[in-house]
Structures are given as structure tokens and as C-alpha cells.
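[1] Predicted model and sequence below, questions to follow.
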Amino acid sequence: MKIADLKIYPFQAKRVYSTVTAALGGLANKEGGHSFSDFAVIELTSDEGVKGYGEVSDIPDTMFMPDGTKFTIEQLEAYLAKQLIGKEAFQIEELLQGYPEKNMVDERPDGTVYDIVGCGVDNALLDLIGKSLNVPVYNLFGGKKKDKIWVSWVVYIRGIEYLEAEIAEKVTEGFDAFKLKVGIDPKEDLERLRIIREVAGDKAVIKLDANSGWTFDEAVENLKRMEKYNPAGIETPIPYLDVEGKAKLKSRIGMPILEHVHSPEFGLELLKHDAVDVFNVSTAGAGGMFKARKVLALAESAGKQCLLGSTVECGLGTASQLHLAASSSLITWPSDLIGPKMYLNDFLTAPHVWDQNHLLVPDGAGFGVQVDSELK
């Protein structure tokens, strides 16, 4: 089955509120936060007329093309057409070898790299293959091990006056796990954690995420104050690339350390220093399901538990994450797949289905979701 055509469609999704996270040095990652996200939808058509779709999620305004020119949808379409048209779709590993492309990634201030284009290509290929074989994508990776995925509601940094109502609403919806973004104002972080614990109750799972916002000493001090509210773990407490620092911190605090692992190489470095307890894996980070499975295999060999992180995908990207989680027994922590509730609009014909705090894994050929024809 060869790829006969490729088209890319732009899409912009509005967030329910402007989201703020910390960055290196405890500053806001972006002044005013993010009120919307830009996406690109890759459409592959086979020589048999089958179509597969992949999502390039949450495109930053700092991304460039491989030649250093400014990223545009038109240039991406021309670039991927040269890479993919005429190629055998089943040769997925060979087709993904060119990703991540150095300039064409979402690189965060702390050095975290999300291969969002590679992920979109991976997803489009897998959706195409699944539809051509008339099987769900999870069946390409050993079958479905679970029907629904536990999700933690992500609580971004904003005014405390909004927090109690937000958490109460999510508790009413059935959420019993939360991820609290911290790292800018220690006193406010502590108060926000207190409110979540009070509203959500003693049994709620509350993860913290400092987004590289603290120094080592700040992390020790801040986490010591937060212990009384029993957080389940801390993600990226100090600069992302400071592996030795996290190993040292791990011996100083009384809670698990969670970290984004987007490649087996970085995972091996973390394991070498015994620096983390839980792997945060994502399709957007690793460059798609195919590569994310390799990170999960590494976690399995080391006996590490996992969760699925997120760059806040729309419906198609969320579907690929759900198929990844469904095909793995390692996803035991609540995952951060809040896109279906964080965006006011989407490009799927039908929304994802929730069972309180769980997202149902879509069945059907490919990723089991349909792209709205109006996108085109």
C-alpha cells in the first residue's frame, strides 16, 4: 500500500481559560498564558483510496522548517509530500527515521523537546494502516488491555479565586485525580494545594508539576512545606536536564519524582542515576505511538510505572494517546489527557466519551474517530 497523496489542514482550538505554567527561574512560560492552540491535521491517501489522519498538536510560534525558514502549513505540506508520497505506508519505522528534525520541534525553555511533527506523521500512518486492515490501532500493538483510561484534571496557575469552583466542578464530574501546576509563587502554590486537598478530599490523588521552576534548594524547601497535604508526587521539580540533581533530590524528599521521558536515551540516563520513580510518556513527546512504545519497553525493563503526559491534544491526538494507553499495562498512574475538556472546539465529528474521570478508548478501524469534512 503506497501513499498516493498528502494534504494538511490548519485548525485553531480555543481553551476554556488562558493557561499558565512555570518555566526556568520560576517565571511564567508565556506572559498572559495560552488562550488558544494551533494545530495541523495531516491527511494521507493510499493508492487504494484509504485515508488516514494525524494531528500535529499545539504548534508553537517558535517552530521553523528544516531549512531555518518560518514554519507555515503550506511549507510543511510541501516538505512532507516529498518525504512520504510514493512510499510504502507499512514501512513505518523507516519513514519515521527522519524525525525529530532539529528545527521542526516544539522545544521548551527548559530543554524539553516535543516531536509534534513526527507524532503527526506516525499517527497518520498508523490510522491509514489500521483502516486499510479494518482493525483498531491498538490491535497493531498487541491488542486492547483496558477499555477506559484514568485521567487527572490539570489545574493551571491562575487566580486563587477561581480554584475552589473549578475543583468542585471536577469533583462533581467524578474526577478523583488532579495535577497542580506550581513553580512561580511558593506561598500561593501552598494555598492552592490546600484548597484542592480540602475540596477534593483525602483520597484524591494530587500530582504537582513545577515545570523546571525551582532550584534544588527551593524544591527541598517548598516540597517540605507541601508534605502535610500529601501530594502523590512531583514532576520536573528542578531543571529538566539536571539528571544528577534529580537523583540527589530523590534521596531528600518523601515523595515520588515524575519526569517526561521522550526517548530511550534520556530514559537510560535517568535510570543510570536512579533519578525518577515514574516515567511520563506521550506520543507528542516521543514522536508518535511507535517510538513511545520503545520508551514504555524501557520502563517495563526497569520496573517503572508510567503515566501519559500531554501537550493538550485535540480529539485526534487524544485518540492516539488512548490507543497507546489501551495497549500497555504500564499506564497505572492517572494521565493528563484533558484536551477534550480544555478546548471549546474540535475537528472531530463526535466528541470523546467520558465515564466520570475516565476516557473511553474509541473502537473501530484506525483510531476509531472521524475528522469533520468541514475542516477541509
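    That came through, no problem.
[2] For the rest of this, base every contact and every neighbour count on C-alpha atoms.
    Fine.
[3] how close does residue 345 sit to residue 61?
    Computed with CA to CA, to the nearest Å, the distance linking residue 345 and residue 61 is 20 Å.
[4] Could you do residue 104 as well?
    Going from residue 104 to residue 61 by CA to CA gives 11 Å.
[5] between the two, who's got more neighbours?
    Taking other CA atoms under 10 Å, residue 104 and residue 61 do not tie; residue 104 has more neighbours (23 against 10).
[6] can you tell me the helix or strand for that one?
    Secondary structure from DSSP states H and E places residue 104 outside every helix and strand.
[7] put this beside the first:
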Amino acid sequence: MKIVDLKLTVVGVPRHTGFVNKHVIIELFTDEGLIGIGEMSDFSHLPRYAVDVSDLTNVLRSILVGKDPFDISLINQELIGNFPEAMYYYEKGSFIRNGVDAALHDVCAKYLNISVSELLGGHVREKIKVCYPIFRHRFLSEVEGNLATVRKRFNQGFDVFRLYVGKNLDADEAFLDGVAKEFGSKVTIKSLDFSHLLDWKESLRAVKRLSNYSFELIESPALANDFDGLREFRTRVDEPISEHVWSFRQQYEMIKRDSVDIFNISPIFIGGLTAAKKAASAAEVAGKSCLLGTTQELSIGTAAMAHLGSTLLNLNYTSDPTGPELYVSDIVKDKITYENGYLNVPSKGVKGLGVELDPDKIEKYRVDDLSWGKVTVHQLQDRTSECSGEKLK
């Protein structure tokens, strides 16, 4: 089997809060008539530069056309040579590699008439516990809206929530107090997620202030790539510490310093299923647990993570992928599904990723490019809608 061509389609899908996230859908065409699909998820991150999709298409054609899609390791080696790791959380080269790698896995699994999870090693679980995100408070006035989100999602079966903290501690405390009083033990706060907003000493002061409330773990409580600071923070708190993996060098430094308890692994940030599986294996060798992170993908990217998570032996904590629940629609015929706070893994009988593009929805949400035009840096940082002022991840 050989790759004969590829196609990139940019879509802009609104979230329920108003912000339009842009994604690139990749289709790989083969001489066997099979098509592999992948998702370069959520280019709506800083830095604000936009990838030129025409140029990217030409570059990827030069790398992929004529290749056997089963040469996944060799293709990934060439991809990382063209889109290298940059020790940066939102490096767009990782997004690109992730989409290509998912499409490779999809088409190879289809050729073998198996699911991507079987290609990755086989199911050890049929569903993955996930949490719903509560986005960072900027003002006290936003607390009631976030409590309303908890009520709504709790009624839909989500009983675990992840709270972004650190911008307004008065509001963070008021929210946690409201959840505790209204829901008690029926709702769990999975984590306080600082997202590298504060240095480790500031995060420590914040955690001490919020420690009257129950939460399971703490995420990203130091500035990005401050491995020593992360270690210092970890020695001063009782809760386990989680950090994202966005390069193998970064993961090596965290393992060497024993900086974390849990590796937050997401294909979008490490550059694909191949790299994510490797990062999870490195964590397992180091005696560390994993959870699946997210950039809030559509159903293609979420399906890829579901297949990955179904194969991980050290996936010991509640994971994050709830992206399809945040958007007003999707670009596949049947969205990935959730039930009682769990992400359902596509069944063993599916072929490839188990999702199929919907041409009508693709056409509805198609946009010309990835440019952000008049969107401000502040809006991109906080995922704010210009008209509503509401926050998004």
C-alpha cells in the first residue's frame, strides 16, 4: 500500500461559549482506495502566528506521497526532522505531526480490518473516566456561571470536574465553596490546574489558601520547563503532581529530578499516537502514572485518544478529553460518546479510528485559512468571545 495524495481542510467550529476554534482535518489517500483521517486539533493557541495551509500541504506531500503508511516509525522520524520538538507546550509542529500520525494509524488499521486500539496493543479497558473543565475565573461575577455549568453537566452524568485556577483566588475559593455546599461528596474536583500561570512559590501559596477544599491532584504549578521548581513544589504538598509532556527531553528532565507523580499525556502536545505511546511507556518504566490530557479536540482527535487510553496499563487517574461536549457540532457522522462521566472507547469491531467524516458538516464549518485576523492576544490566551466575554480553554 502506498500513499498517493493528501488533503488538508480547515474547519472553524464554535464552542457553546462562542469562541470559534480552528482545526485542520487531514485525509491520506492510498492506492488501495483506503483513506486515513486525522485531526490537527485546535490551532487556537499562542503564539499567534498562523500556519499557511497551502505551503503545509506541499511540504506534507513531499514527505508522504509514495510512502508505505505502515512505515510509521520512519515517517515520524522524517516528520520530526521537519517539525522538530521545541520544548514548548503549544508548538504547532506537534499539532501537525499528531494529525498525520493519527491518519497513518487509521489507514493501516483499516487495511488490516482492525481498530486502532488493536494496532496499538489491544484493549485493557472499554471506557475511560473523564472530567469536565471549569475555565479560569477572572472575576467574581463569573462564579455563578461556572456553578451553573457544574449543575448542567452533573445532570448529564459528569461528576468529576477540573478547575483552572490562579488568576482570581477570591473567585476560585468562592467556586470551590459553592460546589462543596451544593454537591458535597457527589461531585469531585479532580485537580487545581495552574497551567504554568504562576511560579512554584506563588502556586504553593494559592494551594495553601484553597486547601480547605477537597481535590485529587495539582497540575502545572510551576512555570513551563522549571523542573527544579516543580520538584520543590512537589516536596511541599501532599497531593500528587501532574505535568504535561510536550517533548521527550522535557519528560527526561522530569524523570531525572523526580518532579512529578503523574504524566499528563496527549497526542496533540507530544506529536501523535506513536510519541504518546512512547511517553506512556517511559512513564511506566519510571514507576509513574498517566492521565490523558486534552486541547479540547473534535471527535477524530478524541477517538484517537480513546483508542490510546484503552491500551495503557498505567492510566490510573481521571482523564481530560471532553472536547466534543464543548462544541456546538462536529465534523463526523456520529460523534464520540460519553456515558455517566466516562468516554466510551470505540468498540473492538470498528475499523481504524471508528469515525467517519460528514461531508455536509465539513462544508458547513469549512474556513479559508488559520489566520486569526482581529482576534486579540488576550482573547487567545483566555479563550474569550469578543461579544460575550466568556472564557474558553
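    Cool, the structure landed. Keep in mind it's a predicted model, so treat the numbers as computed, not measured.
[8] Residue in the second structure paired with residue 232 of the first structure?
    Under the alignment by TM-score structural alignment, residue 232 of the first structure pairs with residue 216 in the second structure.
[9] what's the answer for residue 74 of the first structure, then?
    Under the alignment (TM-score structural alignment), residue 74 of the first structure maps onto residue 54 of the second structure.
[10] Longest helix in the second structure, please.
    helix 92-112 (DSSP state H).
[11] just the strands in the stretch 101-250 of the second structure please.
    127-129, 132-134, 160-164, 188-193, 217-219, 241-244 (DSSP state E, counting those that start in this stretch).
[12] before we move on, back to that, give me the buried stretch members for the longest helix of the second structure, please.
    Neighbour counts over helix 92-112 of the second structure (16 or more other CA atoms under 10 Å) mark 92-111 as buried.
[13] Packing partners of it?
    Here helix 92-112 of the second structure touches strand 20-30, strand 35-40, helix 72-82, helix 116-120, helix 267-270, helix 273-285, going by 3 or more CA pairs under 8 Å, 6 or more residues apart in numbering; DSSP states H and E.
[14] Tell me the spacing between the residue nearest to the spatial centre of the first structure and residue 116 of the first structure.
    Closest to where the C-alpha atoms of the first structure average out (CA atoms, centre = their mean) is residue 310, at 1.7 Å. The gap separating residue 310 of the first structure from residue 116 of the first structure is 11 Å, by CA to CA.
[15] residues shared between the contacts of those two?
    By CA atoms under 8 Å, 6 or more residues apart in numbering, residue 310 of the first structure and residue 116 have these common neighbours: residue 284.
[16] Distance to residue 246 of the second structure and mean neighbour count added to the helices and strands packed on helix 92-112 of the second structure, as TSV?
    Converted to TSV, those look like this (distance: least, CA to CA, whole Å; neighbours: other CA atoms under 10 Å):
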stretch	distance to residue 246 of the second structure	mean neighbour count
strand 20-30	19	23
strand 35-40	15	28
helix 72-82	13	15
helix 116-120	20	23
helix 267-270	5	31
helix 273-285	10	20
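[17] could the ones you listed go into CSV alongside distance to residue 237 of the second structure?
    Formatted as CSV, these follow (distance: least, CA to CA, whole Å):
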stretch, distance to residue 237 of the second structure
strand 20-30, 36
strand 35-40, 36
helix 72-82, 37
helix 116-120, 36
helix 267-270, 27
helix 273-285, 21
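[18] The nearest residue to residue 47 of the second structure once chain neighbours are set aside: neighbouring residues, count only.
    Using CA to CA, 6 or more residues apart in numbering and skipping the chain neighbours, the partner closest in space to residue 47 of the second structure is residue 90 (7.7 Å). If you count neighbours by other CA under 10 Å, residue 90 of the second structure ends up with 20.
[19] helix/strand/coil for residue 90 of the second structure?
    With DSSP: H, G, I helix; E, B strand; the rest coil as the basis, residue 90 of the second structure sits in coil.
[20] ok, it touching residue 49?
    No: between residue 90 of the second structure and residue 49 there is no contact under CA atoms under 8 Å: 11.5 Å.
[21] Find the nearest non-adjacent residue to residue 273 of the first structure, please.
    With sequence-adjacent residues excluded and distances taken as CA to CA, 6+ apart, residue 273 of the first structure is closest to residue 247, at 6.0 Å.
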